[in-house]
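Participant: sharing a sequence plus its predicted fold:
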Amino acid sequence: MINSQWKALHLGRWELLFKIMDEGSITRVADIENLQRSQLSRMVSGLEEELGVQLLERRGKRLNPTQVALELRSKIEPHIVMVRRALEKTSELEEGDKGSIRFGAMPGFLQTQVVPLIAEFQQLHPQVTFDVIGDDNPKAFMGGECDLMLYYGPVNDANLVENWVTRSLFVPCASPKYLEKAGYPENPDELSDHSGVVYTGRVRPHSEVLVKNGRQQTFRWKSMIRFNNILLAKTAAVEGCGIVLDMPLHHCFEEVMNGQLIPILNGWQIPNLDNYIGSTLAASKLRRVQMFIDFYVRRRREIEGEQKRRLQEKYNFII
């Protein structure tokens, strides 16, 4: 139940009282704040009545604070400052295209694909700043620590607003050096005679089958080298350590186009996954967040669409 002193909890009344204490005059504060003098007088009287203490005393023409008022001010004013700063921060967050974005994604993808787009976005919107978290486990940045995050999905989380970006294309490939030595496999059965470069990171599920034209088939390796970092796996493949089956196109496009890696298996591939950019429910209401989502989705589709087109021109068995 609300007690008789509930009005005294209104910080705005205390702000006005402190201004009267500074000015020494109700009339002057009424003029400054465009209020009626009688309204301010009733406010002061009301506070004194609710608290049961005198807050102001007149000495000549000036109103002076009592010792009780000074002590109350020392305790209450820091809280007013704290509340005001919090409200200013909230207002700042709602200003649309100004402020920060907390961003989470996989380290390898961040390094090669996302950072250039962040730089491009900031050229257009220099007033937006980013706090970036790189982790190969999406759970590390999908628990509310980030406003925006990249992942394979959908995850169908009620706390996220999910935006589909593209369908990831995984390219089975190996270096010319390895293929000249070990041969060019054309179907999954032949992989048992080959060395595998296997990505084990937590970014996505790892398929135990290859697919082609609606068919699927399991596979096994003669030997394996495992990496929990996709860029290390790519380096190993380029160096001739073996075949990598699930190299995302965005990570191997340049190497495939310049001949460092060669697509194999005549259309057999790891099942594709969908790329998503998600935002928290609160962040989805911020204009700068939606601006970046729109920008990111458009640019990723442009980039990956052009990469896929050029790759298919060179290797028509890739779909």
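Facilitator: Nice, I can see it. Nothing here was measured: the structure is a model prediction, and the numbers come from that model.

Participant: contacts and neighbour counts: CA atoms only from here.
Facilitator: Noted.

Participant: the stretch 1-150 of the chain: helices as residue ranges?
Facilitator: 11-23, 26-33, 37-51, 67-93, 107-109, 115-124 (DSSP state H, counting those that start in this stretch).

Participant: alongside the first one, take a look at this:
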Amino acid sequence: MIEFADMATYVAAVETSSISQAALRLGIVKSVASRRIRNLEQAVGVTLLDRAGNRIRPTEVGAVYYAKCARILEAIESAQEFVSGHNNLLGGRLRVSASAALLGAVLAPLLAEFAHAHPSLTLDVDADDQRPDFQSGGYDVAFREGRQPDSGLLMRAFDAAPFVICASPGYLEAHGRPAHPRELETHQCLLYACDGSGSSWTLPVDGEMRTLRVRERLRSTSRVQLAYAAIAGLGLLLSPRYVVEEALADGRLLQVLDDFLPPADKMVVLYPESRRHSKKVQALIAFLGERLTT
């Protein structure tokens, strides 16, 4: 008889291309994950995974079997959520991806409150500034800042996040305080690598949005690292205010160009079509909607 746990482990292994990562996703040790997949292969009588090389991949028949297993598991989860809904209980695992800065400054206390309200639910949170990969990451929902590329994902926006341009007092003393965006070309700038802007900032100048080339001093996919770089005096930083709020409050960073800030960003919630009717996902979105301004 095929065990659903074996099937779930196989699906996780295909989606992560790794038995180790599958085990991590499921909260089990690698040896258990390997045994479950062997059990499944023995039950169906064929090899499902090609284990040659550093990353595993499904065999031809394994790829077809994976798609069928994924649909079966989604149906089981839907059935479990339906039953739980009659008791107003949320259970199982909710896998969340969030950018590190957004998680630390905004989401962490809200997710803790949500988890406390649903003691049968396990939250599995991944801090990652990269574009969320719902298949390999196995995420139910992801949180990012700002405009997102068209990906076919469902989306809900919350809570405008105002921007700020700032630098350390030491940097401004050494390089001068810019009074107009045209002066940016003489300054070192710290660039966020995940927004697709390249070596430029888009700011309102003379009543219209203009893309301005800037001198790149440091580039990172982490807003937190960029904040530390600004505090260390490496250059000017354009950032959502919540990332640098404490440093602004205690004077480690100072605001500049306040009259030339871009429009506030939104916190965006992303989830795949397969999670449209997930009670866990919808409960989390509703919870946030009660606490964040839309």
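Facilitator: On my side now, so go ahead. Just so it is clear, the structure is predicted and the values come from calculations on it, not from any experiment.

Participant: name the residue closest to the centre of structure 2, please.
Facilitator: By C-alpha atoms, centre = their mean, the mean C-alpha position of structure 2 lies nearest to Ala98, the distance being 3.1 Å.

Participant: circling back to that earlier point, could the helices of the stretch 1-150 of structure 1 be laid out in TSV, adding distance to Arg287 of structure 1 and mean neighbour count?
Facilitator: Below are those laid out as TSV (distance: least, C-alpha to C-alpha, whole Å; neighbours: other C-alpha atoms under 10 Å):
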stretch	distance to Arg287 of structure 1	mean neighbour count
helix 11-23	30	18
helix 26-33	33	16
helix 37-51	40	15
helix 67-93	9	13
helix 107-109	25	18
helix 115-124	14	14
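
Participant: and those helices: which comes nearest Leu311 of structure 1?
Facilitator: Each of these has some distance to Leu311 of structure 1 by C-alpha to C-alpha; the shortest is helix 107-109, at 19.6 Å.

Participant: please enumerate the helices of structure 2.
Facilitator: Counting by DSSP state H, structure 2 has helices at residues 4-16, 19-26, 30-44, 60-86, 100-102, 108-117, 134-137, 169-175, 223-231, 241-249, 279-291.

Participant: including distance to Ser151 of structure 2, could those helices go into a markdown table?
Facilitator: Output for the helices of structure 2, formatted as a markdown table (distance: least, C-alpha to C-alpha, whole Å):
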| stretch | distance to Ser151 of structure 2 |
| --- | --- |
| helix 4-16 | 18 |
| helix 19-26 | 24 |
| helix 30-44 | 31 |
| helix 60-86 | 20 |
| helix 100-102 | 21 |
| helix 108-117 | 25 |
| helix 134-137 | 11 |
| helix 169-175 | 40 |
| helix 223-231 | 23 |
| helix 241-249 | 26 |
| helix 279-291 | 18 |
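
Participant: how about those helices, which one is nearest Leu94 of structure 2?
Facilitator: Nearest to Leu94 of structure 2, of all those, is helix 279-291, at 6.9 Å by C-alpha to C-alpha.

Participant: mean distance between that closest one and structure 1 after superposition?
Facilitator: Compared with structure 1 after the fit, helix 279-291 of structure 2 shows a mean deviation of 2.0 Å (mean C-alpha distance after the TM-score superposition for structure 1).

Participant: tell me the counterpart of Arg217 of structure 2 in structure 1.
Facilitator: Counting by TM-score structural alignment, Arg217 of structure 2 lines up with Met224 in structure 1.

Participant: wait, what's in contact with that match?
Facilitator: 195-198 (C-alpha atoms under 8 Å, 6 or more residues apart in numbering).

Participant: can you redo the residues you listed as a markdown table with neighbour count?
Facilitator: Shown next, in a markdown table, are these (neighbours: other C-alpha atoms under 10 Å):
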| residue | neighbour count |
| --- | --- |
| Ser195 | 20 |
| Gly196 | 22 |
| Val197 | 28 |
| Val198 | 25 |
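
Participant: want to throw the residues you listed into TSV with distance to Arg85 of structure 1?
Facilitator: Shown next, in TSV, are the contacts of Met224 of structure 1 (distance: C-alpha to C-alpha, whole Å):
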residue	distance to Arg85 of structure 1
Ser195	60
Gly196	57
Val197	53
Val198	51
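
Participant: my read is that Asp274 of structure 1 contacts Arg167, right?
Facilitator: Yes: between Asp274 of structure 1 and Arg167 there is a contact under C-alpha atoms under 8 Å: 4.3 Å.

Participant: and the helices of the stretch 1-150 of structure 1: which comes nearest Lys308 of structure 1?
Facilitator: Nearest of the helices of the stretch 1-150 of structure 1 (C-alpha to C-alpha): helix 107-109, 17.3 Å.

Participant: average gap between that closest one and structure 2?
Facilitator: Helix 107-109 of structure 1 sits 2.8 Å off on average (mean C-alpha distance after the TM-score superposition for structure 1).

Participant: need the residues that contact that helix.
Facilitator: 134-136, 229-231, 251.

Participant: out of the helices of structure 2, nearest to Trp201 of structure 2?
Facilitator: Trp201 of structure 2 sits nearest to helix 223-231 of all these, at 14.9 Å, using C-alpha to C-alpha.

Participant: what does that closest one rub up against?
Facilitator: 100-101, 166-168, 190-192, 218-220, 235-237, 239, 243-244, 247, 252-253.

Participant: buried ones among these?
Facilitator: Burial by neighbour count, judged by 16 or more other C-alpha atoms under 10 Å, picks out 100-101, 166-168, 190-192, 218-219, 235-237, 239, 243-244, 247, 252-253 from the contacts of helix 223-231 of structure 2.
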